[in-house]
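# Okay, here's the prediction I keep looking at, along with the sequence it came from:
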Amino acid sequence: MTSEVIIDVHPKEISIALLEDKSLVEYQNETRSASFSVGNIYMAKVKKLMPGLNACFVDVGFERDAFLHYLDLGSQFSSYEKYLKQVQSDRKKLYPISKATRLPELKKDGSVQTTLKVGQEVMVQIVKEPISTKGPRLTCELSFAGRYMVLIPFNDKVSVSSKIKKGEERTRLKQLIQSIKPKNFGVIVRTSAEGKRVAELDKEMKTLLKRWEDTITKVQKSTTRPQVVYEETGRVVALLRDLFNPTYDGIYVNDEEVFNQVRDYVKLIAPEKVDIVKRYTGQVPIFDNFNVTKQIKSAFGKTVNYKRGAYLIIEHTEALHVVDVNSGNRTRSENGQEANALEVNLGAADELARQLRLRDMGGIIVVDFIDMNLAEDRQMLYERMCKNMQKDRARHNILPLSKFGLMQITRQRVRPAMDVNVEETCPTCFGKGKIKSSILFTDQLESKIDRLVTKIGIKKFNLHVHPYVAAYINQGLFSLKRKWQMKYGLGLSIIPSQKLAFLQYEFYDKKGNFIDMKEEIETK
């Protein structure tokens, strides 16, 4: 199996696609101004106690207050609280965590009222991003995640991932980490640490310790609240940290700055694979070049087609996600209705496992498969779904089909489900329903080019249009493109872009900055 990561960087957003055998299986899109992400640590203030919920709301600077349950304070909350007071009492000299006193663990049956008070400062970490009408979910059990391990302050325990099965390897890693970890720190050893040498693990341990020291130094020296004291690494690097596999065939980036970040990170964790990071410099948009745009358009939306006419209907509600499996207009199997239902359902199981990863759907997912009478067919479908979900990094649980033919799946929800709107608003009428004659579209483009060159003074630029329109402009020996270049200069390039609607166009300068040449008056 070939695996490739495609990173599309724009001034306002970054999109990341993971391809397995050229098929899109994971997609992340994030605005570059996004201030909230899982892993960020804040010094914040308790705003409101909720005794009925045994929880409180905390002001972390977001429009909605964040939620902190009593059980998420963690067993070492008292030790944290005392240590933070010692750190903040001396703004010049940092009190080392190795000398910190470990206080008795917090009782699990305790009350938020007796532990916290309004206005109290707490050090919290985001574990769930804001979803729908809910604010972020917080914890006071801080952790710093690396490629091979997770470092946890005020926790002396060393745990090894259950996915590492060999007993001798588990024992080796546990003893190794115990020998290099500092006092008052716990460690969770990740699956990727299997077989790694002590030098590699020690190097990452020091990196994670440095992050903790930088965080607590910021707490010591700052007085404003709420304040970010630790920011998770950029989305690109954070995704790569969890996803990265030495068997990757290529990581392609279309931006110099992000390319350098990714290359430096890969050089740090897998120096021998640094050459798989490649800078994409082609004129065609990077997602179009790797056939990602077309797959996004076909894989998102309410209706998802898979094989031979069958399709899924995916609906999102506040409480859960609902999936309906339909056989569509496919021809019936020669072996009868039961065989036809099994074939459609097995195909749906393959596509659904991909969709869960692709959309990052979390919470409760209910799937209405086509009814099957044979118990062995229902068992085969359940086993197929379990096998397909083994590649999913998110924690999940799958129940066998109920008597109503429904399958229930729960999947870890950390951030809102990825929802890409694949419907296209008419770019030429802005929803009014009336446009200029389409045969005059190229004349309209030429007037824009004339204005750009003669009045605004931009001589070198790219015009992005739908691939069909690009083919029309480029056709023939003496094409429209050639005429425009002779009239306005050779700085004009026509770029086909699959993300654009039929009569949509976008201008970009040579540095890739968008030039807004759209006017609503055009539609009158």
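The structure has been received and is ready for your questions. Residues are numbered from 1 along each chain as shown.
# from here on, contacts and neighbour counts on C-alpha atoms
Fine.
# Helices of the stretch 401-524 of the chain, residue ranges please.
441-450, 467-474, 480-488 (DSSP state H, counting those that start in this stretch).
# make that the chain, sorry
77-89, 112-115, 167-180, 198-221, 235-243, 256-269, 286-289, 292-299, 337-359, 375-388, 441-450, 467-474, 480-488 (DSSP state H).
# Which strands or helices does the first one pack on?
When contacts are defined as 3 or more Cα pairs under 8 Å, 6 or more residues apart in numbering; DSSP states H and E, helix 77-89 sits against helix 198-221.
# Report the angle between the helix it packs on and helix 256-269.
Calculated by axes from the mean of the first three to the mean of the last three Cα atoms, to 10 degrees, helix 198-221 forms an angle of 120 degrees with helix 256-269.
# Show me what helix 198-221 is packed against.
Secondary-structure packing of helix 198-221 (3+ Cα pairs under 8 Å, 6+ apart): helix 77-89, strand 144-145, strand 149-153, strand 227-230.
# From the chain's centroid, how far away is that helix?
25 Å (Cα atoms, centre = their mean, to the nearest Å).
# and Ile473, what does it touch?
Contacts of Ile473 were listed using Cα atoms under 8 Å, 6 or more residues apart in numbering, and they are 479-481.
# just the buried members of the residues you listed?
480-481 (16 or more other Cα atoms under 10 Å).
# could you dump the contacts of Ile473 to JSON lines with distance to Leu240?
Formatted as JSON lines, the contacts of Ile473 follow (distance: Cα to Cα, whole Å):
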{"residue": "Ser479", "distance to Leu240": "44"}
{"residue": "Leu480", "distance to Leu240": "44"}
{"residue": "Lys481", "distance to Leu240": "41"}
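# and here's the other structure:
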Amino acid sequence: MSSDLIIDVTPSEVVIALLENKRLVELTREKSGAKFAVGDIYLARVKKIMPSLNAAFIDVGYEKDAFLHYLDMGPQFSTLNKFMKIASSPKNRISSLSKIQSEPDINKEGKVTEVLKAGQNILVQIAKEPISTKGPRLTSELSIAGRNLVLMPFSEKISISQKISSTEEKNRLKKLIQSIRPRKYGVIVRTVAEGKRVAELDQELKKLVAKFETIFQKLKRAQAPSLIVGEIDRTTALLRDIYNPNFSSVIVNDAAVADDIAEYLGTIDPEKRKIVKLYKGGQPIFEHFGIEKQIKSSFGKTVSFKSGAYLIIEHTEAFHVIDVNSGNRSKAGVDQETNALEVNLAAAEEIARQLRLRDMGGIIVIDFIDMHNAENRLKVYERMKEAMGADRTKHNILPLSKFCLMQITRQRVRPEEHVETAEVCPSCKGTGKVTPTILFTDELDNKVNYIFKDLNKKGLTLKVHPYVAAFLTKGLMSQKRKWAFKFLRRVTIEGVNSMSFLEYHFFDDNMEEIIL
């Protein structure tokens, strides 16, 4: 299976599309200057203690207070608190965690009032980004993620990924990590570490320890609330988590981002630096690679997936509901049970893709087409587990009930991806009435005249629907040529498939849109 990463960089956001065998499976957006990403470590202040919830509301600088439950503080919370006080002291000369004496673990069944009080400063990490009306969800069990390892300060445990099946390899990795692990640090070995040599893992472990121990310097001058250690940007984080040797290309439309990604890939797989390519085409990058079309067809309430069968996807505050419909799909000579099984098996594949694509989290209830045979229900359950095997997000799948209902829980750490597929008509602005089309070229002519004469632009690019572009460029004395001769300026006309029929946009020589 080949994987491609297409990255669209704009001044306001970075949109990352992951394709598997040219099919869109993940879509991630990162706003420029976005804060409170999963993995960020903050020096925060306790705002309010909630004994009834055994939790506290924490001020991390977000408009809504963040939430920290007692069970998310971790057993080493007292040691973390001691570390924060020592590191914050101007007189502190300690620069290594191994030199700090550990405190006893807090009581697993204790109360939040025993360890926290209002106004207290604490170190926390973002476990879930702000979603809907809720602030971030926090943890005090800090971790620093790398490509092969996850560093767990204040712990002494070594854990090996359950996805590594070989007992011999698990034992090798455990002994290896025990030989290189510094005191006061636990380590989680990720799946991609399988088969890696000690030198590579030792180098990464030292980098992770060095990154964490920058906290000693940062806490000396930090005032709560403030960011202490930031997670790497989402593009690189996504590469870190999903990269595998099957990646065939990473295509970016921004030179600086392309250089950053190439540099990062060079550290984890030097031979793969060459797969990073800078896109220089005239069309928008998502348009060129057919991603825009896939986005429009994959989001929305109704999603077609095979021979007329389709899904209805509804979202509520409590959970998501997916209904499987066979539509007009039927095969002559095939009984209803077999037909239902075929549709349900195909639906399982598409639902697994939709969960990743939309990043749907929480409880998902799926209403499959009724099947009376228990063996067929088991086949659908097994197919769903297989299809969701590629999903990195923690999830749990329950077998189908006799009513053919399936329940899935999927961890939610950031807001669900939502794309509005229904568009407001740019010609009528939703009123249902448009300017006579016979006047359309006059309208364009007036605006081109204004851009060249009043705004004094030296060149112009007009983006319109391909049909309109064909009309404006047809013939020896096309409208485009008339404008070029009239104003003695360069005029370029581009057809864009994703634009509606009478939609148009003007751009100057720097490809910055001219707002009229």
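That came through fine. Quantities reported herein were computed from a predicted structural model and do not represent experimental measurements.
# Any idea what the TM-score is?
Superposed pair, TM-score by TM-score structural alignment, normalised by the length of the second structure: 0.96. Supporting alignment: 516 aligned residues with a Cα RMSD of 1.7 Å.
# one step back: redo the helices and strands packed on helix 198-221 of the first structure as a markdown table? Include distance to Ser179 of the first structure and mean neighbour count.
Shown next, in a markdown table, are these (distance: least, Cα to Cα, whole Å; neighbours: other Cα atoms under 10 Å):
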| stretch | distance to Ser179 of the first structure | mean neighbour count |
| --- | --- | --- |
| helix 77-89 | 23 | 17 |
| strand 144-145 | 19 | 20 |
| strand 149-153 | 15 | 21 |
| strand 227-230 | 27 | 20 |
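# Distance to Arg330 of the first structure added to these, as TSV?
Output for these, formatted as TSV (distance: least, Cα to Cα, whole Å):
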stretch	distance to Arg330 of the first structure
helix 77-89	59
strand 144-145	48
strand 149-153	49
strand 227-230	54
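# For Glu272 of the first structure, find the nearest of those.
Nearest of these to Glu272 of the first structure, taken as Cα to Cα: strand 149-153 at 20.6 Å.
# And that closest one against the second structure, how far off on average?
Averaged over the aligned pairs, strand 149-153 of the first structure sits 0.8 Å from the second structure after superposition, using mean Cα distance after the TM-score superposition for the first structure.
# out of the helices of the stretch 401-524 of the first structure, which comes closest to Lys391 of the first structure?
helix 467-474 (35.1 Å).
# In the second structure, what stretch matches the closest one?
Using TM-score structural alignment, helix 467-474 of the first structure lines up with residues 466-473 of the second structure.
# and that stretch, how far from the first structure on average?
Counting by mean Cα distance after the TM-score superposition for the first structure, stretch 466-473 of the second structure comes out at 2.9 Å.
# Buried residues, that stretch. List them.
466, 468-469, 472-473.
# before we move on, the earlier item: tabulate the helices of the stretch 401-524 of the first structure (JSON lines), appending distance to Gly405 of the first structure.
Shown next, in JSON lines, are the helices of the stretch 401-524 of the first structure (distance: least, Cα to Cα, whole Å):
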{"stretch": "helix 441-450", "distance to Gly405 of the first structure": "52"}
{"stretch": "helix 467-474", "distance to Gly405 of the first structure": "44"}
{"stretch": "helix 480-488", "distance to Gly405 of the first structure": "58"}
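# between those, which one is nearest to Glu4 of the first structure?
Taking Cα to Cα, helix 467-474 is the member of these nearest to Glu4 of the first structure, at 24.7 Å.
# Can you check what angle separates the closest one from helix 441-450?
70 degrees.
# about what we covered before: still touching in the second structure? Go through the contacts of Ile473 of the first structure.
Listed in the original numbering, the contacts of Ile473 of the first structure still in contact in the second structure are 479-481 (both residues aligned by TM-score structural alignment, their matches' Cα atoms under 8 Å).
# which of these lies closest to Val9 of the first structure?
Using Cα to Cα, those come closest to Val9 of the first structure at Lys481, 27.7 Å.
# Let me see the contact set for the residue lying closest to Asp65 of the first structure once chain neighbours are set aside.
Leaving aside its sequence neighbours, Asp65 of the first structure sits nearest to Asp59 (Cα to Cα, 6 or more residues apart in numbering; 5.1 Å). Asp59 of the first structure makes contact with 44-47, 65-66, 226, according to Cα under 8 Å, 6+ apart.
# got a winner among these for most neighbours?
For the contacts of Asp59 of the first structure, the largest neighbour count, defined by other Cα atoms under 10 Å, is 25 neighbours, found at Ala66.
# Quick one: residues contacting that one.
57-60, 135-138.
# can we see that at 6 Å?
57-58, 135-137 (Cα atoms under 6 Å, 6 or more residues apart in numbering).
# Ok, Ile314 of the first structure next?
302, 322-323.
# Leu116 of the first structure too?
Leu116 of the first structure neighbours (Cα under 6 Å, 6+ apart): none.
# hang on, the earlier thing: so which of the helices of the first structure is nearest Tyr311 of the first structure?
Of the helices of the first structure, nearest to Tyr311 of the first structure by Cα to Cα is helix 337-359, at 7.7 Å.
# So which bit of the second structure is the closest one matched to?
Under the criterion TM-score structural alignment, helix 337-359 of the first structure matches residues 336-358.
# mean distance, the matching stretch to its aligned residues in the first structure?
Averaged out, stretch 336-358 of the second structure is 1.1 Å away (mean Cα distance after the TM-score superposition for the first structure).
# So which bits of that stretch are buried?
339-341, 343-358.
# Which parts of the stretch 401-524 of the first structure are strands?
Applying DSSP state E, counting those that start in this stretch to the stretch 401-524 of the first structure gives strands spanning 406-411, 461-465, 492-496, 505-509, 514-515.
# thought Val367 of the first structure was touching Gly405?
No: assessed by Cα atoms under 6 Å, Val367 of the first structure is found out of contact with Gly405, at 8.5 Å.
# Now do the contacts for Asp324 of the first structure.
For Asp324 of the first structure, the contact set (Cα under 6 Å, 6+ apart) comprises 312-313, 367-368.
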